[in-house]
Structure formats: structure tokens, C-alpha cells
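J.: predicted model and sequence follow; I will ask about them next.
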Amino acid sequence: MNYENYTVDDFLMDDQFLAYCQGSDSAAVLFWETWQLGKPPNIFAFQEAERLCRLLNGQKPRLNESLRELDDLIRSRDRPVPIIPLPVSRGFQRWVVAASVLLAIGLCWAGYQYWNNQYISYETGYNQQRTVSLPDGSRVVLNSHSVLRHRRNGFSGNERVVELTGEGYFSVRHLVPLTPFRVVTNDAFDVQVLGTEFTLSNRPTLHRVVLNSGRIRVSFHDNRPAVVMQPGQLVEVDDSTRRLRQRAVRADQYNAWLRNQFLFDNTSLTDVIHQIEEQFGVTVQIDGDKLAEQTVTGILPISKPETVLEAVAALAQLKVRKTKNVFILSKN
């Protein structure tokens, strides 16, 4: 027997060890006294077991009973503890069931609201276009560097709502019963329509809407009176001056990008540069304030920024050069 692996429990369950503790067996006493002299690694377990056993051994009338109780206690350590169910009243059970149902309903509602409030987004990079079909059948063509988004439930109520950053051409489907379609720009104005086609530009420096067909209402964020637009009209707000301009224009000039073209019709060089920067994500500078007032007329294919700028420079009788990552238009 390898007693060096014994634990306190093992010692207390060993008959020879119990006889040693009780002093009832001289051979057992001699054995365990000799065993201790060898300084076994579990000597502390032996001494603890001996202490416990001698405590019980001091109660002579109940020695055997105590040892049996101790043995039963040790053996019961590995037994599973019985679970005694507590009596539960019917009222308490009903309360628990009701609370569980309410909790489940609350979790489902919270999950539904979270899902509904998530946004679906559509994006384009520089010099890219993308056609988006909305849940109501309306169609949006996104121009370069633009983002269109709407909530998952944005088309399920009494109003259809989308948000635009950049530029897009909208073909809004007319619905029966009448369901307003609203474009939120988060900057200068919102556009509300029933069924129409228009181009909306929501860029960092300029916010513009051009109506092709139908009728739209433009509501401004600074509480100025709303504007109801007719086909062929333009409304724009300059971001720096907040000045509002409304005038009649050639609507196709402002959606020429749908045909992969720049269409300039007496367009100031400043506006031309803004369009090129937004299309390609480049930086263009004009060398001289007077040059910025110069106008350009022509139709140019949207290709590479270098090619477009060379064509603009030719139309304006200017020269273009590139320094690091900046294009510069100048007289010389």
C-alpha cells in the first residue's frame, strides 16, 4: 500500500490507522510510528488525520459511533447534494409566467425597433455612378462621391424619406394614395415631392436642386419661406453666404453627368472647377481672381481629370500645370 499518496480522508478511512490512533493494536502503533520516521511527503495530512481521530477518541462511550459518523461524513462528500423543492403558490407561479411573457415581448419589441431604425446605404466613389432602386419603385442615379441612405422602415408609413450627401438624379414614383417623398440634406434644405424628376446636389460648398418635371416644395432649415418649384427652375444656397438663388435654367445642363458628360453653358470657371473637384476628388486652383470670373461653354466627356482640365484650359485659353497633387490654371 502506498500511504504516501494518502489524504486526510484516506487516513481516516483506514482501519489500521484508526487502530493506531486508538492504541488498540500494538502492531499498528509500531508500523505508523516507524512510517513517520521516514518523513513522508504527506506527513501534514497524517498529523491532521491523527488530530481529528484523537479528538473523537477522547469520547470513549461514543467512540465507535463517532467513527462511523465520521466515516459516513467522509463518504458522503462525493455524493450529490439532494435538492429539496420549496413549495410555490399558484399566485407566484402566475406572476413568474406573466413576467416572463412581458420580458419576451419587451425583448422582441426592442429588437424590432432596433432593426427598423437601421439604415440601408448606397455609396459611390470618385468618378463613379450607381443606379439605386428604392422599395417604392422610385429610382435614383448617384453621381460621383455620393451617399444615399434610408431607414429600413422609411417607406412603410405615410411618408417616404431618404437622405442624400453628394448628388443624385431622382425619378420618384407617384403612389396612390398620395405618399409624399422627402429628401433630407441635413444642411440647407429638404425637398418634398409626390411624383417627379429632379437633380439634387448636396455638396460641401453648394446645395442645389433642379426640377426636370412635376412639382416639388423646398423647405429651408433656417426658417425662410418654402419655395414651390416648376419644371426648368433651379434653387441653390451658397454654403458660405447662405444666399438663396432661384432662376430658370436648362435642366439637362445639370444632369449631363447621367450621360457621362460635363455640359458648360456660360458657366463660371469657379463652378467648372467645383464640378471637376467633386467628380474626381482632386484639387484645382485658379491663378488670379479675374480668371475665376471667366466663363466656359462646351460639352466635355467625363474621362480623366488631366484630360478634362486640358480641355477646359483650351476653351478658356489658359494653361494647366500640375504641382505635386494640385492642378493650377493660369494665363502663362
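T.: Received the coordinates, thanks.
J.: going forward, measure contacts between C-alpha atoms and count neighbours the same way
T.: Will do.
J.: which residues touch the spatially most central residue of the chain?
T.: Nearest to the centroid of the C-alpha atoms of the chain, with distances taken as CA atoms, centre = their mean, sits Q118, at 8.7 Å. Q118 sits next to R151, R152 when contact means CA atoms under 8 Å, 6 or more residues apart in numbering.
J.: D238 too?
T.: For D238, the contact set (CA under 8 Å, 6+ apart) comprises T205, L206, H207, L244.
J.: next: D222.
T.: A188.
J.: comparison target, given below:
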Amino acid sequence: MEPTKELLFAYFAGQATSVQQKVIGEWLTRPTSRELYFQWLDEWERSFPQYAPDVARHFDQFRHRLDAPVAESSPLIRPAPVEPSPPLRGSVRWLVAASVALALLVGGWFFREPLLYKTVTTGAYQLRAIQLPDGSTVALNSNSSLQLPRLGYGWFSRQVALTGDAVFDVRHLSTHQPFIVQATDGLAVEVLGTEFSVRSRARQAEVVLKRGKVNLHYATKNRPAQHLLMKPGDRVELDGKGRLRLQGQTDTTRFGNWRYRLFSFNQTPLREVVRQIRYVFGVEVQLADPALARRKLTGTIRAGSSDELAEALAELLDLRVSHRDQNIIFLKPTDNPIPQ
């Protein structure tokens, strides 16, 4: 059974039943269905856009007010006559022009980021598919943002900045212009045409290469520059101490599974699973017993909500799930229930 567009729209809005979610999950196992999935996801998100302030328009209005200030109303009390001063028209005009120029410079400085760059963001458990001006595509995970220049992209450079998780499918240009992803401070991912994923967080990052070649450049003020050439199947981590760690021959069948709401684990400690739940769904998760953090999990789970994923994890690890103050708490079967 193939799901209809209306069913997918209900799924994106979080209104699909468990049976409907199972139908969509089986449909997504076919590679030919994924392109249509992202087309409908993009169409749904365009129908329910996020609020984005039009900074450029408001700045133009501000500049217009400086150029044509509103005339002041006549005072109720007539001022006493004073002796006329020598004409200072030229000086006054110069002062007004200087004031306007200063205001424009100050306003341009404070608003330079939104004027020069476009930023695409996603909220909690929101996916977004983006097509860049050069034909490259980006799948953006929840709680992530991608920044790209408003002018000159594809002409002067193809450099974007990422915070969060994304999968890139980069188009090779006849000019051989490289594509650069600026991740966490000091780490740049440079490619000519390839498919790879980047996870960028504070002082930590992860790059997984599915096809093509990638050059990693990492340089900070406190350590010498590091360069690393990746090949398909490589996975590189940047740890909190600024070290690049290469792991070859990784399982790329799970590459970017979060795009399909699949959560894959391979001997993953429960503390890392908890961190993913917090990041993707924006909810707080607690372990009643700190020893549970060392429990490990292997497998793939499809989940449409934090509660659905928590229940599946509890079943696999023989745990119980409790809720208190909108927090998810994992307990051992022998633990006393936590008051709601």
C-alpha cells in the first residue's frame, strides 16, 4: 500500500495513527520513495512556514525615517523673539548628512549578518529539505541551522555554515569550485562533489562520507593545523580536546537515517541515546539510576515522538518509563514508581 499525499501531510503534522505510521515506514524502505517523501515534506513546510522577520525591509523603513523625519507639531506656547543668528544653512546640511551617514553605518554594522546571509533553521523534531542555488541539496535535522550568503553564492564561493545535523548532496560544477561547510569553530569540510553528513555542536563534530572525497581542515589558535583526506565509508570525529579521530569502513547503510525518523544504535550507551532524545525532541530525559547510563543498545527504531521512542527503548532494555513535569524518566523494573 502506498500512502497518499494527504496521509503524509497528516504524518508531518503529527496526526498519523500508529497503523498509518507503519504503512509510511514500510513505504520508506524502498529507495524510490524517499525522493517523493522529501518533495512532499518541502511542500508541507512551505504551506506552514516559520516566522522570519524581514530585517532588510525594516532597515529600509528606518533609513527612510532618517532621510525624511516627521515634522514636529507647533508648540502651544509661542517662544519669545530672539535676535536672528547668521545663516548656517551649509553647516546644518553638512551636520544632517553626517548624522544620516553615521546612522547608516551603525545600522549596517548591527544588521550586517541578516543583510549578508540567509539562515534556515528547524525547530524541535522538524525536518527540512533545502535546494541550494547551485543545485546541491541539504537535508536539515531538528534544532539545526544552515547559513549561506545572500549574494555571490556559486560565483565567488560556495561556503555555508552549519550548526546541528545535515546531510549534503553536493553538485559538481564545471568550474571545479569547491563546496565548503564551516562546522564547529576551526573545522572546515571541503569537497568538489559528494554525499556526506555533518554533525556540528559546541567544540565537537562528526563527518561521515558516503561517496566521493572530502578534505577536512581543522585549525585553531592553540594547536597546529590538521588536514585529513576522507574516502567513502570513513567516519571522523572531532572530540572535545581538538583531536580528529578516523574510523574506516563504517556501516553507511544507516547513513542519515534520521531523515526517515530512524534511530540507529550500535553498542551505543544509554547516556548517548538520552542525549539524542534531548537534542531531537527537545525534552528532558533522566535516568533514575546512574548505572543505567552504561547499558548499551544495538538496533534500529522508527519513532514519531519522544514517547514512542522511550517506550521502544524501555521494552528493548527491560526498563520502565515514567513521566513527571513533562520529563521522561527511565527506571529499572524493581524501582519504586515516581509520583506524577
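T.: Received, thanks. For clarity, every value in this text was computed on a predicted model and none was experimentally measured.
J.: and the TM-score between them?
T.: Here the TM-score for the pair of chains, by TM-score structural alignment, normalised by the length of the first structure, is 0.61; 224 aligned residues with a CA RMSD of 2.8 Å.
J.: follow-up on the earlier one: what's the residue nearest to the centre of the first structure aligned with over in the second structure?
T.: Residue correspondence, TM-score structural alignment: Q118 of the first structure in this structure matches L116 in the second structure.
J.: elements contacting the one helix or strand T34 of the first structure maps to?
T.: T34 of the first structure is part of helix 26-37 when elements are defined by DSSP states H and E. Secondary structure elements in contact with helix 26-37 of the first structure, counted by 3 or more CA pairs under 8 Å, 6 or more residues apart in numbering; DSSP states H and E, are helix 15-22.
J.: give me the contact list for the helix it packs on.
T.: F11, L12, D25, S26, A28, V29, W32, E50, C53, R54, N57.
J.: in JSON lines, list those residues along with distance to G232 of the first structure and neighbour count.
T.: Conversion of the contacts of helix 15-22 of the first structure to JSON lines gives the following (distance: CA to CA, whole Å; neighbours: other CA atoms under 10 Å):
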{"residue": "F11", "distance to G232 of the first structure": "103", "neighbour count": "20"}
{"residue": "L12", "distance to G232 of the first structure": "103", "neighbour count": "23"}
{"residue": "D25", "distance to G232 of the first structure": "118", "neighbour count": "14"}
{"residue": "S26", "distance to G232 of the first structure": "120", "neighbour count": "10"}
{"residue": "A28", "distance to G232 of the first structure": "115", "neighbour count": "19"}
{"residue": "V29", "distance to G232 of the first structure": "116", "neighbour count": "19"}
{"residue": "W32", "distance to G232 of the first structure": "112", "neighbour count": "15"}
{"residue": "E50", "distance to G232 of the first structure": "106", "neighbour count": "20"}
{"residue": "C53", "distance to G232 of the first structure": "106", "neighbour count": "22"}
{"residue": "R54", "distance to G232 of the first structure": "109", "neighbour count": "16"}
{"residue": "N57", "distance to G232 of the first structure": "111", "neighbour count": "19"}
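J.: what would those residues look like in TSV with distance to A256 of the first structure?
T.: Conversion of these to TSV gives the following (distance: CA to CA, whole Å):
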residue	distance to A256 of the first structure
F11	96
L12	97
D25	112
S26	114
A28	109
V29	110
W32	105
E50	100
C53	101
R54	104
N57	106
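J.: and which of the residues you listed is nearest to I302 of the first structure?
T.: For those, the closest approach to I302 of the first structure (CA to CA) belongs to F11, at 93.2 Å.
J.: do you know how far that closest one is from L263 of the first structure?
T.: Distance check for F11 of the first structure against L263 of the first structure: by CA to CA, to the nearest Å, it reads 100 Å.
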